[in-house]
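Student: Take a look and give me a structure for this.
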Amino acid sequence: MGITLGTAGHVDHGKSSLVQALTGINPDRWEEEQRRQMTLDLGFVWFSTPAGHSVNLVDVPGHERLIKNMLAGATGFDGVLFVVAADEGMQPQSLEHLQILNQLGVEHGLIVISKIDLVDAEWLEFISGEIQAQFAATSLANAPIVPVSARTGAGMAQLIQALDQLISQLPARMLQQHNPRLPIDRVFSIDGFGTVVTGTLRDGNLSIGMEIEILPQQLRGRIRGLQSQQISYTNVQTGMRVAVNLSGIERQSLKRGDVLTLPQTFEPTNLLDVLIETTADAPSLSHNQPLQLYLGSAELRCTLALLDCDTLPAKQQAFGQLRLQHPTIAQRGDRGILRRASPAATVAGIRVLDAHPQRHRRMRPAVIAQLQQLANGLPHEILLQHIQQQCLSWQELQQRSGFDSETALAALNTGCNNGLISIVSATAAPLTANSLITSTGYWNQLQANLRQILAEYHTTWPLRSAMPREELRKRMGLAASNFNQILQVLAEQAWLSIEANQIKLTEHQAQPNANQQAQIQALLALWQSNPALPPSREQWPKLEPELWRYLLQTEQLIHIGAEVYFLPKQYQQMHSWVLEQLAAGQSISLAQARDAWQTSRKYAQAMLEHCDQLRITRRVGDLRVAY
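Tutor: Model prediction:
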């Protein structure tokens, strides 16, 4: 598995020269970069250390006008080589890069003092102390300092040794802990191969032949080829710098900031709940302030809604909601940077607490308590916050939590054992990616709501045997897939009865009152006087629509066609006669049916057309034959 390191530091402090000295490769890809001797865009090189570590190195530009390119490359760093020129020390862009790395939570790296051939030993000792003091209150406070000269080679052996030691101390990366997610930082095409995208694989694995999706555009394609360090692979793992050759997607449809993942695993979002921490020299941020968000490899315009304060001064934290002009892909735990557009400056770092929140009202204690739990809660408490008022599949809940699979499963078990979380499945059913998970409170609320809706329906329509399944789903406001799983579980409950697409409380029985029963008997008496010749429409007594519906629902009358009904016994006799004629190989004429049933032409024709609709018979000329 490859290690991805990045460079950082002020323009012209020797980052690219250092990279070339380490790898033998010039990271400046463009002719203009080489002519101006200044990195304008991201450079990607690789090398192996004496200890056998395979290293991908991302060289970022150091000029203040190219900060967005630097931020696009900073996603996915395992560590950083922070380069400071010995003759100049920390400069404005050095400090901004340091702030960015601190806000992104980059904790592993080396401070490389470059160009030591330009200073004497006394100055080098002084500048080393100055640099160490400036790093002291940051995430890189413990980074070793390594003085080098790319021009003379002084200190390079010590740098390589320090790199090996740094890499050996990096925390083990969890494999397959999430669905694969590749923030795209380059897009190009190659003759004969087509579209190629590159990036650092943040999560999961990718394999040749996989169907993939590019978000937020929701473009589908397949992986045609995979490379890392110009070596072809059949599959690649978390943390590797990869180039992905795509089939089925045009180069013109893609851009830096898009995300490559698997179909139906991530949902684009326009809202992010975040914990904001302003930088040490940031101007105060205000509610509804427009800002630029750098998340993954994307640059996004957004509006900051401060949820627990009106203004946020330097070096302070607050909860906020970022309202994005365009959708993006994120999950809990992702880190990003907020910048002010004019005058350009990095003003804060953010940590995503919820990538799919509701739009919040400000200064609400319940909202703040929820965000505090998402920021600092125990794993099972964090799971609970995502399912307080909804059901999520196990796969989606894991993704939203940002936990690896082992942590998420342990948190689920804790929540279930504490009675706080419920798995909506049959008791003996195994946990799968599609298993529904919710809070126990919401699960109880769902059941109570379902019972109440059914009870109200039975009260409103006492003669209806059950409520249509789809009407119940809409009243409950549930997605079809969730509703079906919920009903499968509740079908085991004695209080609920489900038949086909009809649902009722088991205790409910459709029963006409005495007056309604008398009306029904009076109407049925008209049919019973001559079952083969039912009364015409003009002879029917006035009957409320619900009673008609009840008669059909209980099959006391069988509907044949427009204004044509038969008693069940008469209908069965006519139906059986048709089947007997067909079984004997006989065709049926309208006159034969009329005479056999001792009915009129109108009713005989209605019954034969009914048999056609049931695909028992089909009409050939003036006759009916077996369908």
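
Student: Every contact and neighbour count from this point should use C-alpha atoms.
Tutor: Will do.

Student: Would you state the helices of the stretch 401-550 of the chain in chain order?
Tutor: 405-417, 440-460, 469-476, 480-490, 514-529, 545-553 (DSSP state H, counting those that start in this stretch).

Student: Q592 is nearest to which of those helices?
Tutor: Nearest to Q592, of all the helices of the stretch 401-550 of the chain, is helix 514-529, at 22.7 Å by C-alpha to C-alpha.

Student: Between the helices of the stretch 401-550 of the chain, which one is closest to A584.
Tutor: Nearest to A584, of these and by C-alpha to C-alpha, is helix 514-529 at 30.7 Å.

Student: got TSV for the helices of the stretch 401-550 of the chain, with distance to Q34 too?
Tutor: Converted to TSV, these look like this (distance: least, C-alpha to C-alpha, whole Å):
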stretch	distance to Q34
helix 405-417	45
helix 440-460	61
helix 469-476	63
helix 480-490	56
helix 514-529	94
helix 545-553	83
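
Student: Let's see this one next, to set against the first:
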Amino acid sequence: MTKNIIIGTAGHVDHGKSTLIKALTGDETDRLAAEKERGISIEPGFSHLENDKTNSENLRLGIVDVPGHEKFVNKMLAAAGGVDLALIVIAADEGVMPQTLEHLAILDLLEVEKAIIVLTKIELVDKEWTDLIELDLKDQFKGSFAAKADIVRVDSETGKGIAALKDLIIETALQMKKRQKSEIPYYPIDRVFTLKGFGTVVTGTLFSGEIKAGEELALYPMEKTIKIRSLENHGQEVEKVEAGSRVGINIGGLEKSEIEKGNIITTPDSLLKSKFFEAELKILENLNFTIKNGDSIHFHTAALDTTGKIYLYNKKEAFPGEKVYVKLVLAEKAALFFKQKYIIRRFSPMQTIGGGEILELDPPPRRKVSEHKIMTDLDNLKKADLKEAVEIFIRKKENSAAEIKFLKKKSALKNEKLKSILDDLVKEAKIIELRTDKSYIHYQDFEKIKEDILKIINAYHKKFELRAGLKKEELRSKIDFSLNKKEMDTMLEILVKEKVLKENNNLISEFAFKISLTKDLLAIKNKILKLYQKNLFNPPAKEEIVEQYENGASIFNYLVDNNYLVQINSELYFDQEVYSQLKIILNNYFQKNESLSLAEFRDLIGSSRRYALPLLKKLEELKLLKRKEDLRYPTNKLEKIKKSD
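Tutor: Here you go, the predicted structure:
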């Protein structure tokens, strides 16, 4: 199984980073004329380290050579985001310099996994001086991720120490963790150009997931569809690349002018894009200024370089060395993922302020939420693993169920991994699945909705003592939570199963609710039923009944709810026996006749057009009769009834 590791250089300008890469790989990473003329790197350069050991171990080592000049820190940041193993390059004749420390701080903030310190140009100084440089850098690197890094002394011009460095790089890479494949592909573009005969080509480091030749993906934040024509990794065309790979992609569907550095290639409909993010910010200790609410900043993550403003939670000013929670408002929309690392720099003069993790993507409006509550929420997200984070995302979805497409964007997980997490949370009774593979609510919300439903039903029973219950749709419209019809049905099914509610003819009531008729009301009920039974096809109007009896409206609704009376249309009600009697009459009629007219039906039931026509239409709806022009004919359904009789 192939393991992909990205190695990145770091260090002060002119400390020999590019020369070191050439000694390691044989490749010249300075490709621009200006770079060769000035002898410094301006843009990141790319190469790879390969030998018999890497091939036998299925190890793919991509190398990113970053600019060291302070004017090009933004270029260094564009390349540093995907680095797994840092080569911190320090010239033995100069020692630790300002850009060495800034690069080290950036790599620390980005939480690069491993570092190797490379002392270059050792032939220019004696051993005693080099020993002093080592002691100094150990002192200056104390507390950083590189504090215990191995130190290798090399001279790139003569090749001294290069073989030992190669061995150390390979052994270190073999011990490192392989990147996750359970996440969606996240490929930030750091270069875009055209090649004759190929068209548009982009390069970048695949942060997560995998990309296959021939598949259709999306370019964010524009969300334009692209076709992956071909992939190149380490100078070879490949069918698939995995997380941790440096890869060139030949893109179909877009021109070079439509793509910008910092754009993301990923699965369609998989990322949230927004100008607003909430994050933890670690402020560097060596700053000589404080951070204030509304400060303008440069924002860097992956290959994105944009501007924005920073807002502090629960304070107006933050000091060097502090960790704070902030809201970032960017100048343009960005597509990021949960816990993505970022760096911010001072707007002017340019200086690295700090960095951290994106915690809340596209946060909800916070006007009515206390800053203490916001900080607690962000603290929970900071501590959460992916499973805990998915639970939090569902719990924080205000007044509506969390759809799986929303959770996918929040978590940047593949469908399979996300579904596995959701299934586990369901089994642990932390969330409820309302629509299969589509929407979920947190158990806390379930309990709130349950309480809300019981209050509504209880109030309804008190107001309408003779009503069997509340209609589902009316109940759905009254609860203080937005559920669609299917979600509400699932919610009610669970509560019926738990014997909290019961359902009868689409009416919802409390499980223990029963209608009790007094002796007087029972007498009225029987009188009304006799009227309808006596006048089966010429029933009285509802208004007559309601006006004739005290509590007439309540009794009438009771009779309808409990199926003693059936409603034909908005005005007409019949005794429940009307359909069974009609079936007998029609079966007898069609034994001797082929068709039935409205007038014949009217005479057949001894009624008027007012009742006969709605009954005929209802019989058509029930598919007992079918109509051709002005005549009705028996259906197979009616004939089956006839045969069974």
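
Student: now what about the TM-score between them?
Tutor: Once superposed, the chains reach a TM-score of 0.80 (TM-score structural alignment, normalised by the length of the first structure), with 617 aligned residues with a C-alpha RMSD of 4.6 Å.

Student: do you know which of the helices of the stretch 401-550 of the first structure lies nearest T152 of the first structure?
Tutor: helix 405-417 (48.6 Å).

Student: what about the residue most central in space within the second structure, is that helix, strand or coil?
Tutor: In the second structure, the centroid-proximal residue (C-alpha atoms, centre = their mean) is K409; its distance is 2.2 Å. Following DSSP: H, G, I helix; E, B strand; the rest coil, K409 of the second structure is assigned to helix.

Student: in terms of contact, does it touch L271 like I think?
Tutor: Yes. Counting by C-alpha atoms under 8 Å, K409 of the second structure does reach L271; the two are 4.3 Å apart.

Student: shared neighbours of these two, anything?
Tutor: The contact sets of K409 of the second structure and L271 overlap at F337 (C-alpha atoms under 8 Å, 6 or more residues apart in numbering).

Student: what about V566 of the second structure, which helix or strand?
Tutor: strand 565-567 (DSSP states H and E).

Student: so after that strand, what's the next helix or strand?
Tutor: Counting by DSSP H and E, the next helix or strand C-terminal to strand 565-567 of the second structure is strand 573-575.

Student: That next one against the first structure, how far on average?
Tutor: Following superposition, strand 573-575 of the second structure is found to deviate from the first structure by 3.1 Å on average (mean C-alpha distance after the TM-score superposition for the first structure).

Student: elements contacting the strand holding V566 of the second structure?
Tutor: helix 552-561, strand 573-575 (3 or more C-alpha pairs under 8 Å, 6 or more residues apart in numbering; DSSP states H and E).

Student: if we go to 7 Å?
Tutor: strand 573-575 (3 or more C-alpha pairs under 7 Å, 6 or more residues apart in numbering; DSSP states H and E).

Student: quick one: the strand it packs on to chain centroid distance?
Tutor: 53 Å (C-alpha atoms, centre = their mean, to the nearest Å).

Student: which residues touch it?
Tutor: Y532, Q533, L536, P539, Y564, L565, V566, Q567 (C-alpha atoms under 7 Å, 6 or more residues apart in numbering).

Student: in it, what counts as buried?
Tutor: By neighbour count with 16 or more other C-alpha atoms under 10 Å, strand 573-575 of the second structure contains the buried residues Y573, F574, D575.
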